[in-house]
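[1] Sequence and computational prediction follow.
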Amino acid sequence: MNAANRVVFNTGILYGRIIVTVCISLFTTRIVLDALGAEDYGIFNLIAGVIVMLSFLKNAMATSTQRFLSFFQGKNDKVMQAKIFWNSLFFHLILGVVILILLEIAGLFLFDGFLNIPLDKLDEAKTVYRFMAINVFFLILSVPYNGSLVAHENMIYVALINILEVLLKLAIAISLYHSADDKLVVYGLMMAGISSISFTGYALYCIRVYEECKLKNRQGIDKKMLKELGAYASWNLFGSLCSLGRTQGLAVILNLFFGAIINSAYAIANQVGGQLMFLSTTMLKSINPQIMKSEGNGDRKRMLRLALIASKFGFFLLSIVAVPFIFEMDNILAVWLKEVPDYAAIFCKMVLVGAIINQLTIGLQSAIQATGRIKAYQATVGSVLLLNLPLAFLLLKMGFAAYSVLAGYIVVEFIACCLRLYFLHLLAGLSVQRYLERVIYKEVVPLLVLMTICLLSINLFDFPFRFLLTITLAVLGTSVAIYLWGLCEDEREIVSKGILKIKQKVTKKKELALK
């Protein structure tokens, strides 16, 4: 299977996973919110909400291992691949232990009057926090194995593990109806168990299938390589923690000003945003190894072209669903949830706007990773993301509404996108004019078409499940607009050839069936 076909195949596999996981995850959220109640659900997402974002953190950290493995796969150097894997595993083991200790120390201060949690729920919150710390350890330990799977472009097994995780979460949610009074603790314990199961699944498969992971090929600790891996992973971790700190820091700030119940609305917004982001991150996960391998091969021109394609299609794949969600959010939440928390709709809309802006440079982030020169980039962009926290505190202190913190989130996200463009220009020579021509300018007309379709739908129709019609019309109409105005000539030619190839296969199958 050639590189292009492999990307298409892996994307198809991961989108199949999305259909299953998104539906189950959204249904699970409804059950958990109903079983725990708004207050307990808000407390869980305040204390353990970091776990909601840990899939992102794990993927970001796995990029370190995956980048080096893909880079040396491009050079066809199997000895270096084995050295990278075993040194990466040792590094993440140490990192997991250190973070576990730091989380335990941080817990001593968080619950000493800092968080706004009802006194009768304080002991339960502390217990959940410790369970989540264990969860973090296993997620970090699974990173090298996950990175190996992605480097080998084995998206089928990744999809199977993800589906297993959401099925277990659904089973946990249903079991809450039959639990005793301490439902919050039971939920925290069983959620912690999922990460250990996932780690076991990743480790056993990789040890059995991939040469660099086999015990017989175990490599000793190489201090020089460990230092290089550690520096790269540490800066990646810093960037991920800044993004995570921004998300969870906003939850803490909202909690300090408005109490635990508003955290339910914020958690729902992050749930909606996170699930829809899978649409674009799935495509990125498929194309990422090719970006890294191109840089390893010394083909920077192809690497930059793939980065621009990833940015444009990431934007389209998210917008085509997220924009209809924004227009229909009140309707969707009313159908999805039995009781919609205050501010949930406006929070969801603003989180999705921020996510759409992020997609403008999603491929550029991978290209910067591929160069291996990420220290200044992560330090700068990560610090800018954290500026969201003092900005949010200042806005609320001045008396602005709760949703003002997400207005700041959108502005900061736009600034971060500009910085990513600047750094890729600096590190890999990306032409800003080429980026504007092949990405930004090509997105304008399809986006206008998409918004027009949504406006017409909500003004012409009025029935309970109208959002299904709006989304369907948006997907169909915008897909045509993307083909006509969103693709460059070379991209349109590739798509046309792909459609022709599919037609030929269908015709051939029909002819064989008739014979």
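    Yep, it's here.
[2] switch to C-alpha atoms for all contacts and neighbour counts from now on
    Will do.
[3] what separates the helix or strand encompassing residue 325 from the chain centre, distance-wise?
    Assigned by DSSP states H and E, residue 325 belongs to helix 300-327. What separates the centre of helix 300-327 from the centre of its chain is 14 Å, taken as CA atoms, centre = their mean, to the nearest Å.
[4] Which neighbouring elements make contact with that helix?
    Judged by 3 or more CA pairs under 8 Å, 6 or more residues apart in numbering; DSSP states H and E, helix 300-327 is in contact with helix 261-296, helix 344-359, helix 362-371, helix 441-460, helix 466-481.
[5] Take this one as well and set it beside the first:
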Amino acid sequence: RKFEECSMRLVWDKKLSKDIWNYVGWNSIGSFAYMANNQGITVILNLFFSTIVNAARGIAATVSTNIYNFVFNFQTAVRPQITKLFAVGEFKEMNKLICNSAKYSTYLLIIIGLPVFIETEYLITLWLGHVPTYVIAFIRITLVEMLLKSIDLPIGDGIQAVGKMKLPNITSAIAYLAVLPTIYIALSLGASPVMAYIITCMSYPLALVCDLWILRKYTGFDIPFYCRDILARLLIIIIISAVLPTVITFYMPFGFLRFALSVSICVLCSCIVIFYYGLNKEMRYKVVRKVKNKLAFAFHQNT
């Protein structure tokens, strides 16, 4: 209003308004389904068990959320680039960025989350003084959920960039809402709260399969390459990284020494396996160069 060269008038763009409300409306359905899944499980657990179970669920959510924040912040930084590449029609580069986002964010989650998965009992004992019922199982299953979510989130970012939200939100809503009656039936038949958590975890691979199919439909995403380069490679990295720390937890007595040794070896094994097997030659060169530059800068500052 203060600048003469600027003017404003109200315009009703019917097509744009329709696109916006379609986007918002279908996203709202997906968000509602996710919220109903999360809160519905809490309600169902309250129907069958005492508040101890939901207290354990709250502890597991706290631990997993703090770990996943590292990954989520990394993926948030990549999201605008995915949208930009789609806007200019660079589908090949966009899909490559989606793969890299899924790959490196899950590597980060492995380095942070795998030691927690292996030494959950000691960490909870150190934090709370005692281990509440079901907490260890809940935390470990939730960490698996976080891993699946970190794989799927970049796929969802690619679909968000496309903007056609009807199909992905319908499929994700079905995947998330179908869990609730399944859990109710399982608990009615005498299943434990741990089984309810396992059933909940099954909705994430189902949503991932649907999202992969939808992204391929819109952008030609290479699903075989994704399965081979991301999923299979990720599984191998987890298995190799977990072998030695798991052996340590079996043969050493419970305590700080075992915790310190298993966590140190787990982080070291994860970093080595990721560096030599998880990264390609170009990325290894960039990492080495970055580390050398940082060390040279630190040495220069000290001298």
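    Perfect, I can see it now. These figures come from a predicted structure and were not determined experimentally.
[6] ok, back up a step: can you check which part of the second structure the helix holding residue 325 of the first structure sits on?
    Here helix 300-327 of the first structure aligns to the second structure at residues 91-118, judged by TM-score structural alignment.
[7] quick one: the matching stretch to the first structure mean distance?
    Superposing on the first structure places stretch 91-118 of the second structure at an average distance of 1.5 Å from its equivalents, by mean CA distance after the TM-score superposition for the first structure.
[8] Which of the helices or strands spans residue 396 of the first structure?
    Taking DSSP H and E as the criterion, residue 396 of the first structure maps to helix 388-397.
[9] Over which residues of the second structure does that helix lie when aligned?
    Helix 388-397 of the first structure corresponds to residues 179-188 of the second structure when matched by TM-score structural alignment.
[10] Please point out which parts of that stretch sit buried.
    Of the residues in stretch 179-188 of the second structure, 179-180, 183-184, 186-187 count as buried by neighbour count, 16 or more other CA atoms under 10 Å.
[11] Nearest residue to the most centrally placed residue in the first structure in space, ignoring adjacent ones along the chain?
    With the centre of the first structure defined as its mean C-alpha position, the nearest residue by CA atoms, centre = their mean is residue 56, 4.4 Å away. Closest residue to residue 56 of the first structure apart from its sequence neighbours, by CA to CA, 6 or more residues apart in numbering: residue 240 at 8.0 Å.
[12] From residue 391 of the first structure, how far off is that neighbour?
    20 Å (CA to CA, to the nearest Å).
[13] swap in residue 346 of the first structure?
    The separation that residue 346 of the first structure has from residue 391 of the first structure, given CA to CA, amounts to 19 Å.
[14] Count the residues that sit near whatever residue of the second structure lines up with residue 472 of the first structure.
    In the second structure, the residue matched to residue 472 of the first structure (TM-score structural alignment) is residue 264. Residue neighbour count, defined by other CA atoms under 10 Å, stands at 14 for residue 264 of the second structure.
[15] Nearest to residue 96 of the first structure, out of the helices and strands packed on helix 300-327 of the first structure?
    Ranking these by proximity to residue 96 of the first structure (CA to CA) places helix 362-371 first, at 22.4 Å.
[16] which residues touch that closest one?
    For helix 362-371 of the first structure, the external contacting residues (CA atoms under 8 Å, 6 or more residues apart in numbering) are 63, 67, 71, 284, 288, 291-292, 295, 303-304, 306-311, 314, 374, 420-421, 423-424, 427-428.
[17] same question, stretch 373-387 of the first structure
    232, 235-236, 238-240, 242-243, 245-246, 368, 412-413, 415-416, 419-420, 423, 427.
[18] can you do 10 Å?
    231-247, 249-250, 365, 368-369, 408-409, 412-413, 415-420, 422-424, 427-428 (CA atoms under 10 Å, 6 or more residues apart in numbering).
[19] Out of those residues, which sit inside helices?
    If you go by DSSP state H, those have 231-247, 249-250, 365, 368-369, 408-409, 412-413, 415-420, 422-424, 427-428 in helices.
[20] Within the helices and strands, which one has the residue nearest to the centre of the first structure?
    Going by DSSP H and E, residue 56 of the first structure is in helix 54-74.
[21] residues of the helix or strand following that helix that come out buried?
    Per DSSP H and E, the first helix or strand lying C-terminal to helix 54-74 of the first structure is helix 78-109. For helix 78-109 of the first structure, a neighbour-count test (16+ other CA under 10 Å) marks 80-93, 95-97, 99-100, 103, 107 as buried.
[22] Find me the equivalent region of helix 78-109 of the first structure in the second structure.
    Going by TM-score structural alignment, helix 78-109 of the first structure sits over no part of the second structure.
[23] Which strands and helices lie in contact with that helix?
    Helices and strands touching helix 78-109 of the first structure, by 3 or more CA pairs under 10 Å, 6 or more residues apart in numbering; DSSP states H and E, are helix 54-74, helix 122-141, helix 143-151, helix 223-258.
[24] just how off-centre is the helix or strand hosting residue 12 of the first structure within its chain?
    Here residue 12 of the first structure sits within helix 3-47, counting by DSSP H and E. Per CA atoms, centre = their mean, the displacement of helix 3-47 of the first structure from the mean C-alpha position of its chain is 11 Å.
[25] Which part of the second structure matches that helix?
    The aligned range for helix 3-47 of the first structure is empty, by TM-score structural alignment.
[26] What angle do helix 223-258 and that helix make with each other?
    Per axes from the mean of the first three to the mean of the last three CA atoms, to 10 degrees, the angle that helix 3-47 of the first structure makes with helix 223-258 is 50 degrees.
[27] What's residue 147 of the second structure aligned with over in the first structure?
    By TM-score structural alignment, residue 147 of the second structure lines up with residue 356.
[28] For residue 416 of the first structure, which non-adjacent residue is closest in space?
    residue 381 (5.8 Å).
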